[in-house]
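Undergrad: need coordinates for the following:
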Amino acid sequence: MNQTYTKSQKIRLLFYILIPILITQIGLYAMTFFDVMMSGQYSTEDVAGVSIGSSLWTPVYTGLSGILIALTPVVSQLVGSKQSKSVSYSVMQAVYLAVTLALVILIIGTFALNPILNAMNLEDTVHRVAHDYLIALSIGIIPLFVYNALRAFIDALGQTRISMIITLCALPINVIFNYLLIYGKFGFPELGGVGSGYATAITYWLIAMVAILVVVKISPFSTYKVFREFFRISWKEWRALLIIGVPIGLAIFFETSIFSAVTLLMSKYDTVTIASHQIAMNFASLLYMMPLSISMALTIVIGFEIGAARYKDAKEYSWIGISMALTMSLVLSAILFLFREPVASAYTKDYNVMMLTSHFLIYAIFFQISDALQAPIQGILRGYKDVNVTFAMSLVSYWILGLPIGFIFAKYTDMGAFGYWIGLISGLALGAIGLAARLRYIQQVKYKKMV
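TA: As a prediction, this is how the structure comes out:
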């Protein structure tokens, strides 16, 4: 990355970093999308099972992998402050941490998976598919976390196109294995929705191996000599990463786990309602890739500017990013409203599921404005290494306020399952307001004398 001097230069650089991140995020999301969609074409029970398995896995994965996001501002600030020799050491420690986190998930999952699924009182077929899907997916957890650490390093250097290329190459492989293993084509076993778990695990191994080769062989990454020396584990470095990463991971976990909590609460409804809810949530997650990608791009550029002590430039990037996210949210909301029924039909052939999904998608529209504000601000604050308030705000807005609001609407009004979506929308809106206040404090008070 290079220093920018005008607003137009900043916009160009932000887009240069952003577009590959967006394509990468959509590609990673598309793996889950195709898992759900192709399972839906197989049967309603399979799509319900895969959707529930995915909803349980997503908050765990995003929360713990969020810890590894700490490497992005760390590397960005090291590069911005010309401390390049420390980069390899920090990256290797992040890789060690990634493997450790993956092993922790596997150990806990061994004991916790069945009790969680049993508590949901699912139909037998849905229970079996969800369980076996997660077991299959677990084969790829270690390489997935290693890839996330390496991607944080790659992206921190502003080389986001590399992550994009890796993901785009992996996506068709994921779809092909889905086709072979879900439907049992060309001599492969017909596993239904469970096959999509194995397909995704295979893909995770491939992207990890490619990322390692890129970091070792291709410039500018090879100049940092990552994997050339295997340092001893440094508890001090782990502590430095965890101080930043744990609040980031917890904030992401509180945000994503609220959706899983709603899925658990909705398990009392019939399979059609569960499938419709999960399909609508799956597509809402696709739309979230835009503000999330802007958030990740802002972390990189702002971390670089803060490392170089260019605080005025960091503030200008902030407002460019937020404005961009708000504009895109209006466009995406309009598209979703106009095409909600075709979107629903892409996931399922079941008419009842399709029509109920289209109703849920109307509520998903209201996610967009709040996401367009809170996600970029989270990325901005990470660039400043200000993460603790974001964590607290996520806990309060989603769990202390949002979930109870949803429960009240669902239980004590005639809204039923839609009431939980009202709670989710309320939590997102409250979180966005709190984060906006925190950003104002950081820029107007904490860094005011430095600008």
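Undergrad: only C-alpha atoms for contact and neighbour calcs from this point on.
TA: Noted.
Undergrad: for the protein, which residue is closest to the average position?
TA: When CA atoms, centre = their mean is applied to the chain, the residue found nearest the centroid is residue 62 (5.4 Å).
Undergrad: by contact count, what packs against the strand or helix carrying that one?
TA: Per DSSP states H and E, residue 62 falls inside helix 44-68. Applying 3 or more CA pairs under 8 Å, 6 or more residues apart in numbering; DSSP states H and E, we find helix 44-68 packed against helix 7-42, helix 87-119, helix 124-137, helix 141-156, helix 193-217, helix 235-265, helix 271-307.
Undergrad: and the next element down the chain from it?
TA: Counting by DSSP H and E, what follows helix 44-68 is helix 71-80.
Undergrad: and that next one, what does it pack against?
TA: helix 87-119, helix 141-156, helix 271-307.
Undergrad: reformat these as JSON lines; add mean neighbour count and distance to residue 17.
TA: Formatted as JSON lines, the helices and strands packed on helix 71-80 follow (neighbours: other CA atoms under 10 Å; distance: least, CA to CA, whole Å):
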{"stretch": "helix 87-119", "mean neighbour count": "17", "distance to residue 17": "20"}
{"stretch": "helix 141-156", "mean neighbour count": "25", "distance to residue 17": "8"}
{"stretch": "helix 271-307", "mean neighbour count": "25", "distance to residue 17": "6"}
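Undergrad: please give me the structure for this one as well, since I'd like to look at both together:
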Amino acid sequence: MNRANAIELSSQPNSFVEEIKLTAKLGWPIVLSNLTQISLPIIDGVMVGSIHSNQLAAASLVINLISIPVLLCMGLTMAISPLVSASLGKSDYKSPLEILVNGMFIGGIFSLLLALIFHFGKEAVFHLGQDLEVARIAQDYLVIIAWRLVPFALFSSLSRFAQGLGETRLVMTLNLFTIPLNIFLNYILIFGHWGMPFLALKGAGYGTFLTQFFALILFVFIIFRSEKFSRYRIDLGAAIQIKLTRIREIIKIGVPVGIQLSLESGAFAFSGLMAGWLGVHQQAAHQIGIYISSLTYVVSIGICTAGSIRVAFFFGKKDWDSVFSIGKSTAILAFIIGSIFSLILIAGYVHIPSLFSKDLEVIRFAKIVLLMTALFQLSDAIQATSAGILRGIQDVKIPTYLSLIAYWVIGIPAGYIFAFQLDWGITGLWMGLILGLSFNALLLTFRFFRKVSQSRKLVNELSILNEF
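TA: Model prediction:
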């Protein structure tokens, strides 16, 4: 590992402020990487929204349907970063590439199965109580975006591997490459330029798929050819073998993480379906809120991923004092970021909706949604961060149960009651989401600091006994 990355992962800062700076230094490239990934479907929505509100509503429907499979794929690959980082903490430089290869195998198989399910089950869009024209437009887009899951899962595996090694700027550079490429391909395929047919939303799907595929090919070439990763390719023959022990290790962390992410995303996706029951304008407005909250959420995910990687490094060393310090500083950094986003959204809620739609009814509802989005920024940032640093100490099972309670026992039922029983409409749906996020933030944060404090106490007691 080069010296810069070693410092980012393993340095012992002299002050609390330095601790925050260290995590932020590792995290900001991850933030930009996540923003570029999440921006691909947002670019689709913005570009087709100029055609008709039905196109934006259809994009909303597909994104809601595909969000859970996307996060299941992400969850499997998110196990790679802490496992790789923990290996470095143990000075084990053979395992990272083994973890990557087996992670790509699992992610590839799983994403292929999901793509086949959506391909042959595309008629489901007509049985969700949505507008028929919206469902018709969404059908073909759903199939294309489903097949995008395969290159997405493989690219995500490579990204988590590189991030676990501290190579966050490389991942950022590759992701930034996808933005102009996606806009260029969308421009040609959506609007029918340069001799291509006018494909509207379907063209956005093709553009996003091709963008992800090209990025994947480039990343594979870099990992297996670049001098930067040469120390992990010393025993390449052994590293590229499929090993059941590695698969079980990845699944043990990745499946609960995927379920945990899916529980949260599923709550937002189901609220999107409920927004469709309120009408096309409310559904489009809800999706604008999802687009914006997704952007702010991936910033929190980037910071929590950096914290998770650093926590995992010291977890591998069994240095619980450093784990506690990193967890605390990461949580405070998340609080600061959440506060900033709340203020930005409150200041800009009047103007932001017009970037996505010219429909006055959509804009009217979207203003309400963005104010609600501003309210949950703190809870969202803290719960995302707490979940990430818990992954760093490989605690994923109980947090999944806690998320189930927060979102599906509290959040979604409350949103339904507020929206339909109390007749609060779209405001009620988002009130339920805020309640679920806040409850999850409280539970996960308490669990991390309780577990780490117990481990620190145990280590100190053992140290005292050893002195005698």
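Undergrad: which residues touch residue 303 of the second structure?
TA: By CA atoms under 8 Å, 6 or more residues apart in numbering, residue 303 of the second structure lies in contact with 23, 24, 27, 28, 30, 31, 330, 333, 334, 385.
Undergrad: ok, residue 429 of the second structure next?
TA: Per CA under 8 Å, 6+ apart, neighbours of residue 429 of the second structure: 271, 274, 275, 412, 414, 415, 416, 418, 419.
Undergrad: right, and the pair among the residues you listed with maximum separation?
TA: Put simply, by CA to CA the two of the contacts of residue 429 of the second structure set farthest apart are 275 and 414, 14.3 Å from each other.
Undergrad: select, out of the helices and strands packed on helix 71-80 of the first structure, the one closest to residue 44 of the first structure.
TA: It's helix 271-307; of those, that one is closest to residue 44 of the first structure (CA to CA) at 7.2 Å.
Undergrad: and that closest one against the second structure, how far off on average?
TA: Once the two models are superposed, helix 271-307 of the first structure sits on average 1.0 Å from its counterpart in the second structure (mean CA distance after the TM-score superposition for the first structure).
Undergrad: looking at the second structure, where would I find the counterpart of that helix?
TA: Using TM-score structural alignment, the residues of the second structure aligned to helix 271-307 of the first structure are 280-316.
Undergrad: how much space between the aligned residue in the first structure for residue 421 of the second structure and residue 420 of the first structure?
TA: Matched to the first structure by TM-score structural alignment, residue 421 of the second structure sits across from residue 412. Plainly put, residue 412 of the first structure is 11 Å away from residue 420 of the first structure if you go by CA to CA, to the nearest Å.
Undergrad: residue 41 of the first structure now?
TA: From residue 41 of the first structure to residue 420 of the first structure the distance is 27 Å (CA to CA).
Undergrad: ok, residue 236 of the first structure next?
TA: 42 Å.
Undergrad: so which of the helices and strands packed on helix 44-68 of the first structure gets nearest residue 380 of the first structure?
TA: Of those, nearest to residue 380 of the first structure by CA to CA is helix 271-307, at 5.4 Å.
Undergrad: now whichever helix or strand comes after the closest one on the second structure. Mean distance?
TA: Moving toward the C-terminus from helix 271-307 of the first structure, the next helix or strand (DSSP H and E) is helix 311-338. On superposition with the second structure, the mean distance recorded for helix 311-338 of the first structure (mean CA distance after the TM-score superposition for the first structure) is 1.0 Å.
Undergrad: where's the residue mapped onto residue 342 of the second structure from the first structure relative to residue 422 of the first structure, distance?
TA: Using TM-score structural alignment, the equivalent of residue 342 of the second structure in the first structure is residue 333. Residue 333 of the first structure sits 17 Å away from residue 422 of the first structure, going by CA to CA.
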